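J.: Show me how the following folds:
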Amino acid sequence: MGPADRPGGAVLDAVLFDMDGTLVDSERVWGIALTELAVHAGGTLSETARLAMVGTSMALSMQIFRDDLGQPDRPEAPDVTWLTDRVFELFGDGLVWRPGAAELLLAVRAAGIPTALVTSTGRRLAEVALKTIGAENFDAVVCGDEVDKPKPDPEPYLRAAELLGVDITRCVAIEDSPSGTASALAAGAAVLAVPAELELPPTVGVHLRSSLVGVDLPFLAALLSR
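T.: Next up, the predicted model:
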């Protein structure tokens, strides 16, 4: 099959997938590791701080972490190393797909539509996650430590479109967090948001669903005309 048509004869050039909380239930894994890191640091991570980290860059997450623990001068590098090593271990145990995610990804691939993984997670951890979600399922991968300006800046999604050689305005981005949806919207993509840990308020340009169950190619293509 070829690219998915939409009214007016334009096509769905590509589908751009976020990873954590969108394709796999890895936000739960990050929560476990961050909670353990807080104990290691002699404190307790609040639920408010944990939720504020969802979808953000490592640098911003660590700033939120330090502020929440009341340790603003805590060195960042050792904590990043500790956290990355722990998440690496947890990712290695395998990740659970979000409902409907595997089916949609396989359908997009079967249709021959280009795909990209666009994640705030660093390359080392993304490579481990790709053992679950399949590196062969993506024509391009953009990681959080490979861009100058991570989400919510549009750079990650613009980079993905550039790598795929497609028009970002004819792409659908699938996200779960405020940071990710803001990034995709600013880049110019059509946005499908499926909240995981955070509720997302109605936003112009963002189509909300409770899960990816039942989402198919005609549905994604139709988003381009909305």
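
J.: from here on, contacts and neighbour counts on C-alpha atoms
T.: Will do.

J.: Show me what the longest helix anywhere in the chain packs onto, helices and strands only.
T.: Ranked by residue count and defined by DSSP state H, the top helix of the chain is helix 76-92. For helix 76-92, the packing partners by 3 or more CA pairs under 8 Å, 6 or more residues apart in numbering; DSSP states H and E come out as helix 26-40, helix 58-69, helix 123-133.

J.: Proceed likewise with the subsequent sequence, for comparison:
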Amino acid sequence: MPSPAAPGSPAIPSRVQAVFWDLDGTLVDTEPYWIAAELQLVERFDGYWSEELGRGLVGNALPASAAVLQQAGVRLEIREIIDELIGSVIEQVRHRIPWRPGARELLAELCDAGIPTALVTMSEKLLAQEIVERLPAGSFGHLVTGDMVANGKPHPEPYLRAVEHLSGVRPGVDKSRIIALEDSLPGASSAQAAGLVTVAIPHVVQVPDDPGRHRWDSLAGRGLADLEALVTGEAAPQAEAAVPRGTA
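T.: Sure, this is the predicted structure:
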């Protein structure tokens, strides 16, 4: 796994201490892959599923999603369902990774500036590594995946685990100076509950307005200066938000 920061990296700007990233729908546009995998699995067991039902699972922990699929007619154990879904998404990712606009550019800028990053995802490590390995070395200093936590999003545990790791390698962590980038309500709720500065970037599903978080239409054109404005209060929550784009 990449190290948190290479020796000799540029000093971290005083305002942003770290940026934590969601994976599906934020870094990569894999939510359609998950929705297709869920539909295919339910159809195999002659159950009922729809794209709308699939959208309802966006951002949820995989065991919770698997339980919903059981209710839809999938006659497999929770672990078997998770393995089937992950296998399908990995197969699609190996064929093509659909990066979200602006995501790799912002990630590269953070890496160049020496800003610590973590990937905090409800996908399991096997899938997360498939994607991380296709990024420049050192893009992420730490991974927190769904199989590493007892409680998935919207519980704060995934983001608190990332904070705990950061605290172990960089003293003086201030959660009000850590930014979480999310595309779903469960993910944004998890980050907010962990006490992080939270930015929702709605994509496949709507994320309701909330006075405690920011919303951007896209990461395209966003840079470190935009993130610094969030922690200094120069960008008030929702002040920079526009009407969500809805489905992609």
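
J.: quick one: which of the helices and strands packed on helix 76-92 of structure 1 is nearest Asp153 of structure 1?
T.: Minimum separation from Asp153 of structure 1 across the helices and strands packed on helix 76-92 of structure 1 (CA to CA) falls at helix 58-69, 12.9 Å.

J.: and the aligned residue in structure 1 for Gln70 of structure 2, how many neighbours?
T.: Counting by TM-score structural alignment, Gln70 of structure 2 corresponds to Arg66 in structure 1. By other CA atoms under 10 Å, 22 other residues sit near Arg66 of structure 1.

J.: Once you drop chain neighbours, what's closest to Arg66 of structure 1?
T.: Take Arg66 of structure 1 and drop its neighbours on the chain: the residue closest to it by CA to CA, 6 or more residues apart in numbering is Pro72, 5.1 Å away.

J.: rewinding a little: relative to structure 2, what is the average displacement of the longest helix of structure 1?
T.: Helix 76-92 of structure 1 differs from its equivalent in structure 2 by a mean of 2.0 Å after superposition (mean CA distance after the TM-score superposition for structure 1).

J.: about what we covered before: check the secondary structure at the residue nearest to Arg66 of structure 1 for me.
T.: Under DSSP: H, G, I helix; E, B strand; the rest coil, Pro72 of structure 1 falls in the coil class.

J.: doesn't Met62 make contact with it?
T.: No: the criterion here is CA atoms under 8 Å, and Pro72 of structure 1 misses it with Met62 at 9.8 Å.

J.: what about those two, which has more around it?
T.: Using other CA under 10 Å, the more surrounded residue of Pro72 of structure 1 and Met62 is Met62, with 22 against 14.

J.: what ranges do the helices span in structure 2?
T.: Per DSSP H, structure 2 carries helices over the ranges 31-44, 51-55, 62-71, 78-95, 103-113, 125-132, 157-169, 185-193, 224-232.

J.: and the first one, which stretch of structure 1?
T.: Counting by TM-score structural alignment, helix 31-44 of structure 2 pairs with residues 27-40 of structure 1.

J.: hang on, the earlier thing: can you tell me which of the helices and strands packed on helix 76-92 of structure 1 comes nearest to Ala52 of structure 1?
T.: For those, proximity to Ala52 of structure 1 was assessed by CA to CA; helix 58-69 is nearest, at 7.6 Å.

J.: From the contact counts, what lies against that closest one?
T.: helix 47-53, helix 76-92.

J.: of these, which approaches Lys151 of structure 1 most closely?
T.: Of all those, helix 47-53 sits nearest to Lys151 of structure 1, with 11.8 Å by CA to CA.

J.: what does that closest one rub up against?
T.: For helix 47-53 of structure 1, contacts defined as CA atoms under 8 Å, 6 or more residues apart in numbering pick out 31, 34, 60-61, 64-65, 68, 197-198.

J.: Have a look at how far, on average, it is from structure 2.
T.: By mean CA distance after the TM-score superposition for structure 1, the fitted helix 47-53 of structure 1 averages 1.4 Å away from its aligned residues in structure 2.

J.: Which positions within that helix qualify as buried?
T.: 49-50, 52-53 (16 or more other CA atoms under 10 Å).

J.: which residues touch Val213 of structure 1?
T.: Contacts of Val213 of structure 1 (CA under 8 Å, 6+ apart): 99-101.
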